[in-house]
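A.B. asks: Next input, structure requested:
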Amino acid sequence: MSTRAAKRQTKLDLDPTTVRKARSLARKAGRPIVTMARKHTTVAVERATLRLAGLEGADPDGTPWVNRLLDVVRADVGLEHGVALPVWDALRRGEADDLATLAQKASAGSVTFRLPEGREATRAGAAARRQVASGVKRIDARRRERDRLVARWGDAPRQPWIYLIVATGDIYEDIPQAQQAAREGADVIAVIRSTGQSLLDYVPEGATREGFAGTYATQENFRLMRAALDESSKELGRYVRLTNYASGLCMPEIAALAGLERLDMMLNDSMYGILFRDINPIRTFVDQRFSRQVHARAGIIINTGEDNYLTTADAVEAAHTVTTSQLLNEYFGKEAGLEDWQLGLGHAFEIDPEIPDSFRMELAHALLARELFPDAPLKWMPPTRHMTGDVFRGYLLDGFFNLAGALTGQGILLVGMMTEAVVTPWLSDRDLALQNVRYVMNAAGNLAEDFRPAPDGFIAERARRVLGETIDLLDRIVTDTDAAGDPPLLAAIADGTFGLMKRPADGGRGLDGVARKSAAYYNPATEILEEGQ
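C.D. replies: Modelled structure (predicted):
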């Protein structure tokens, strides 16, 4: 641990035994979920495996070939064995010369798949592993490329990194806006996804120009934006990072595409899709584990979504659910191979500003997160819920948010817009927002080094209370017994513990795309990724 991190840990005088207990309870709550995830696969995991093996493109109707091929394999032999053995068995039997041709023939109904056994299964598995390994090697090469470019062009001068959103719906409009935002000081550009893409069970193909409140996440859009930001990085003399969303029904596939196209951050939360998109909990946990294994290999920083809880639940009463989720995301992330520097755990400035001492409570919550996760690049989210349309009040709130970020040493600071929840921000709104950030950060300097709340004062007491409530909640979760034998965390999610959303384990979108693995199941991507941990 760095000296700076060690200094941070002394500010709230948190009891080390209490912190260890919180992490221990998070492990107990998370471990049954990991066991469950290991025993299941999903259509998205299998399609991601085909993408790592190099299968690209779509049919004339826009349906990706990975979907077409998997659908036929599933109809012939089921999902529970995985896609690798049936597909590479067919290739070895001469049904086609490559994956693309095989997918086209399968879609036309001219290929029948089988589950090979014995020596044939061994040979099919070896062939599948060789081809998937080539995709993983491409991800490794993109990671090394990022390291070289950061060394060549330099990095952002200091944290927090300034994180700014573009979201026109048209990738060719997003590019110049992203480049200009980088010139104005943004360190991270996030391309918001088109509304509803998380509910699509396929990844659109090609460059897109007609998104709704965002731009579709596609491999070609990733490639175009990454190339544009590389131009900006060279111009500015600092590496500009690119963010998108690995969530929803295609989480594993988008994670794989992000690794192949050298994205730097991905929004990837363990429970967001369950709570706010009503995606089946089992599907989500299986998909998120695989996606995080890919992110770990690719050197991608994940951003988690705890800030969303505070848009539906009260930010004071539900503060401990944010900390609970952060601890769970930390456990799930590290189990999948992520390191501390890759854990962009989320939280937000969402307390009603009319509440007395609201700013002090915001500081308590932010400092608690900073000290619990001293080496994580925490993602600090601006006020949204209590923005009223009064742009002057909103601009002031954003200034307080920026100051809280400076005081508590946040790692990634999303730029707040004074017109939040009123209109889609104009470029001038963004310019003013960036001026706000620059002023506060320049004026505050390293104020985090000087900020030390009184040991028994309001801030320290509030932080310790939230941590205590977190331990109480985790203790209730791990001691709960479910009649169906499901992991206790699934029961807590079903009860509306997080974000007031009740999501039962047998409900939600995408459950029909989950299968329990058979004894013959084989996935070379999972095998390779787990070997690298």
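
A.B. asks: C-alpha from now on. contacts and neighbour counts both.
C.D. replies: Will do.

A.B. asks: which residues of the stretch 351-500 of the chain fall in strands?
C.D. replies: For the stretch 351-500 of the chain, the strands defined by DSSP state E, counting those that start in this stretch cover 379-381, 412-414.

A.B. asks: and for the first one, what are the contacting residues?
C.D. replies: For strand 379-381, the external contacting residues (C-alpha atoms under 8 Å, 6 or more residues apart in numbering) are 303-304, 307, 344-349, 405, 410-416.

A.B. asks: One more: stretch 210-219?
C.D. replies: Applying C-alpha under 8 Å, 6+ apart, the contact partners of stretch 210-219 are 166-171, 191-195, 197, 203-209, 244-245, 254, 257-258, 261.

A.B. asks: now swap in stretch 182-198 and tell me
C.D. replies: Against stretch 182-198 from outside (C-alpha under 8 Å, 6+ apart): 156, 161-167, 169, 174, 178, 181, 211-217, 232, 236, 239-245, 247-250, 277, 431, 434.

A.B. asks: Flag every buried residue along that stretch.
C.D. replies: Neighbour counts over stretch 182-198 (16 or more other C-alpha atoms under 10 Å) mark 182, 185-194, 197-198 as buried.

A.B. asks: Can you tell me which of those residues end up in strands?
C.D. replies: Residues of the buried residues of stretch 182-198 located in strands (DSSP state E): Val188, Ile189, Ala190, Val191.

A.B. asks: how close does the last one get to Gly62?
C.D. replies: Counting by C-alpha to C-alpha, to the nearest Å, the separation of Val191 from Gly62 is 22 Å.

A.B. asks: Please generate a structure for the following sequence too, so the two can be compared:
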Amino acid sequence: MKLGLDPAVVSKARALAARAAEPVIELARTHTTVSVERAVLRLAGVTGADADGTPWVNRITDAVREQAGLEHGVALPVFHALNEHGIELGDPLSLLETTFAVPTGARATLARKHARAAVARGIATIDHNRAERQRLLREHGDPAMPWIYLIVATGDIYEDIPQAQAAAREGADVIAVIRSTGQSLLDYVPEGATRQGYAGTYATQENFRLMRAALDEVSAELGRYVRLTNYASGLCMPEIAALAGLERLDMMLNDCMYGIIFRDINPIRTFVDQRFSRQVHARAGIVINTGEDNYLTTADAVDAAHTVVASQLLNERFGHEAGLADWQLGLGHAFEINPDIPDSFRLELAHAQLVRELFPDAPLKYMPPTKHMTGNIFAGYLLDAFFNLAGVLTGQSILLIGMMTEGIHTPWLSDRDLALENVRYVRRAVGALHEDFVPAPGGFVAERARQVLSETVDLLDRVCDSSLLTAIAEGTFGVTRRPPDRGRGLEGVVRQADTYYNPATDLLEQA
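C.D. replies: As a prediction, this is how the structure comes out:
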């Protein structure tokens, strides 16, 4: 440890984060959502959509809610109907022609048994994929950190594939297929391979499968495993997490508050969905990436630095409670201080080193400058180089490639090539300089880090005095105010009854 942080202050910060998180965790344990229940059906093997493109899992979940109530969960009514009418799960149209009811006695026992067996098969597929990832890592090799993370976003999965493979050949270690704008607000997951998307490509199971196969192909060619990332956020967070596990994705964007603050998704819906999705990620061996960098696009990166650290501590607590290990917590932060401020680079180093020392075993994801990119591509390229230098110097784990054309247009392949050249040069030239970077005791960097940590403790103390939901409603994180009784998706939240049964949660919590 290089900053001389007081261990007692660090312990206090974690204890306060745990206190602040506990009421929300209890809320998540005692509620379900339509997307959690649809994820259960997906794990049980329900696939496809009707002639209008509405997924069968949506149709079935809506019918169960209308006829039997979702407070009991979807599993018991569905498998009771299958048992009573001799229908296969692969025949959703016939299933929808039945009437759903909550079974009791021996019928409930039988439905519970069959539901658990079906979901267990889905989780077995996730287990197999996790083992397959480990086999491929042994066979092809795992690139050294920092991993170079690059976004592909054409809207057409068949255009994304060659671009992703080309990026891997040029040095990218992680390919992120950014989602089409607005998908996070859809309360269903589209079906099939998609060829139209705005500023991104739709997250679907088939798109996941196609890109995973393409990156496996290039991994074998290059002799290093290339990781695949997508987004488990929005109104379908649990379902997309399940699909990621079923198709062997390696990382997923999955933040506890991003959807609340930046997409106006109801806070309770988000917290319930994120707990289930993280349980799936934990089982699948998926690394999550959190979204604290986004706070600094709306708030000042110096004044709000402590809100980033507070959110990281909360994300850590929520992640641990859901079963994620430290090596799966890709906590996010960003290089977003105004470059015109004196000592801006020293401030960036202080913030980055603080996060590195607070979470020594986490694969931290460091985001490049965006807010202060002006359109001057030469200044932008220099700023990205400083970002790469800060990342390597403070031992960050995942560097998202910065583009000198950030905010001007969707990057061309030539822009990505130059960005990769930039980070390759810095990584090669700097080498293991992080071993020699030791801030002066009591100097500017160390004192700034201690100041941010102290402000983090004060903030978490205030959150504990009110509540996390109140803090979010007051705009504490990312400035925007989001009250718990408003926001998209609130109608999809249901308090669990005493008879609630979720075979997926049961199986995941036993792991």
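
A.B. asks: if we can go back for a sec, using a markdown table, lay out the strands of the stretch 351-500 of the first structure together with mean neighbour count.
C.D. replies: Output for the strands of the stretch 351-500 of the first structure, formatted as a markdown table (neighbours: other C-alpha atoms under 10 Å):
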| stretch | mean neighbour count |
| --- | --- |
| strand 379-381 | 26 |
| strand 412-414 | 24 |
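
A.B. asks: Tell me which of those approaches Ala492 of the first structure most closely.
C.D. replies: Of all the strands of the stretch 351-500 of the first structure, it is strand 379-381 that lies closest to Ala492 of the first structure, at 25.1 Å by C-alpha to C-alpha.

A.B. asks: once aligned to the second structure, how far is the closest one on average?
C.D. replies: Mean deviation of strand 379-381 of the first structure from its aligned counterpart in the second structure after superposition (mean C-alpha distance after the TM-score superposition for the first structure): 0.2 Å.

A.B. asks: Read off where that strand ends up in the second structure.
C.D. replies: Strand 379-381 of the first structure corresponds to residues 365-367 in the second structure, going by TM-score structural alignment.

A.B. asks: And for Arg130 of the first structure, the neighbour number?
C.D. replies: Arg130 of the first structure has 12 neighbours, counted by other C-alpha atoms under 10 Å.

A.B. asks: pretty sure it belongs to a helix, no?
C.D. replies: Yes: applying DSSP: H, G, I helix; E, B strand; the rest coil, one finds Arg130 of the first structure inside a helix.

A.B. asks: which residue lines up with it in the second structure?
C.D. replies: Alignment note (TM-score structural alignment): Arg130 of the first structure maps to Ala117 of the second structure.

A.B. asks: Now, of the contacts of stretch 182-198 of the first structure, which are buried?
C.D. replies: Listed as buried from the contacts of stretch 182-198 of the first structure are 156, 161-167, 169, 174, 178, 181, 211-217, 232, 239-245, 247-250, 277, 434; burial here means 16+ other C-alpha under 10 Å.

A.B. asks: Pro55 is in contact with Gly48 of the second structure, correct?
C.D. replies: Yes: under the criterion of C-alpha atoms under 8 Å, Gly48 of the second structure is in contact with Pro55, at a separation of 5.8 Å.

A.B. asks: So which of the contacts of stretch 210-219 of the first structure belong to strands?
C.D. replies: Val166, Val191, Asn244, Tyr245.

A.B. asks: The aligned residue in the second structure for Leu164 of the first structure and Gln396 of the second structure, how far apart?
C.D. replies: The alignment partner of Leu164 of the first structure in the second structure, by TM-score structural alignment, is Leu150. Using C-alpha to C-alpha, Leu150 of the second structure is found at 16 Å from Gln396 of the second structure.

A.B. asks: swap in Gln274 of the second structure?
C.D. replies: As judged by C-alpha to C-alpha, Gln274 of the second structure and Gln396 of the second structure stand 25 Å apart.

A.B. asks: who's more crowded, the two?
C.D. replies: Higher neighbour count among Gln274 of the second structure and Gln396: Gln274, with 27 against 24, using other C-alpha under 10 Å.

A.B. asks: Met237 is in contact with that one, correct?
C.D. replies: Yes: Gln274 of the second structure lies in contact with Met237 (C-alpha under 8 Å); the separation is 6.9 Å.

A.B. asks: after superposition, how close is the helix or strand hosting Asp147 of the first structure to the second structure?
C.D. replies: Asp147 of the first structure is part of helix 118-153 when elements are defined by DSSP states H and E. In the superposition against the second structure, helix 118-153 of the first structure averages 0.5 Å from its aligned positions (mean C-alpha distance after the TM-score superposition for the first structure).

A.B. asks: how about a markdown table for the buried residues of stretch 182-198 of the first structure, with distance to Val34 of the first structure added?
C.D. replies: Formatted as a markdown table, those follow (distance: C-alpha to C-alpha, whole Å):
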| residue | distance to Val34 of the first structure |
| --- | --- |
| Ala182 | 39 |
| Gly185 | 40 |
| Ala186 | 36 |
| Asp187 | 34 |
| Val188 | 31 |
| Ile189 | 32 |
| Ala190 | 29 |
| Val191 | 30 |
| Ile192 | 29 |
| Arg193 | 28 |
| Ser194 | 30 |
| Gln197 | 26 |
| Ser198 | 23 |
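
A.B. asks: Aligned to Val77 of the first structure, what sits in the second structure?
C.D. replies: Looks like Val77 of the first structure aligns to Ala68 there (TM-score structural alignment).

A.B. asks: Could you check which residue of the second structure pairs with Leu14 of the first structure?
C.D. replies: In the second structure, the residue paired with Leu14 of the first structure according to TM-score structural alignment is Leu5.

A.B. asks: Tell me how many other residues surround the nearest residue to its match once chain neighbours are set aside.
C.D. replies: Leaving aside its sequence neighbours, Leu5 of the second structure sits nearest to Arg450 (C-alpha to C-alpha, 6 or more residues apart in numbering; 6.6 Å). If you count neighbours by other C-alpha under 10 Å, Arg450 of the second structure ends up with 20.

A.B. asks: Skipping its backbone neighbours, what lies nearest Thr307 of the second structure in space?
C.D. replies: Of all residues not flanking Thr307 of the second structure in the chain, Phe477 sits nearest, at 6.1 Å (C-alpha to C-alpha, 6+ apart).

A.B. asks: distance of that neighbour from Asn58 of the second structure?
C.D. replies: Computed as C-alpha to C-alpha, the Phe477 of the second structure to Asn58 of the second structure distance reads 32 Å.
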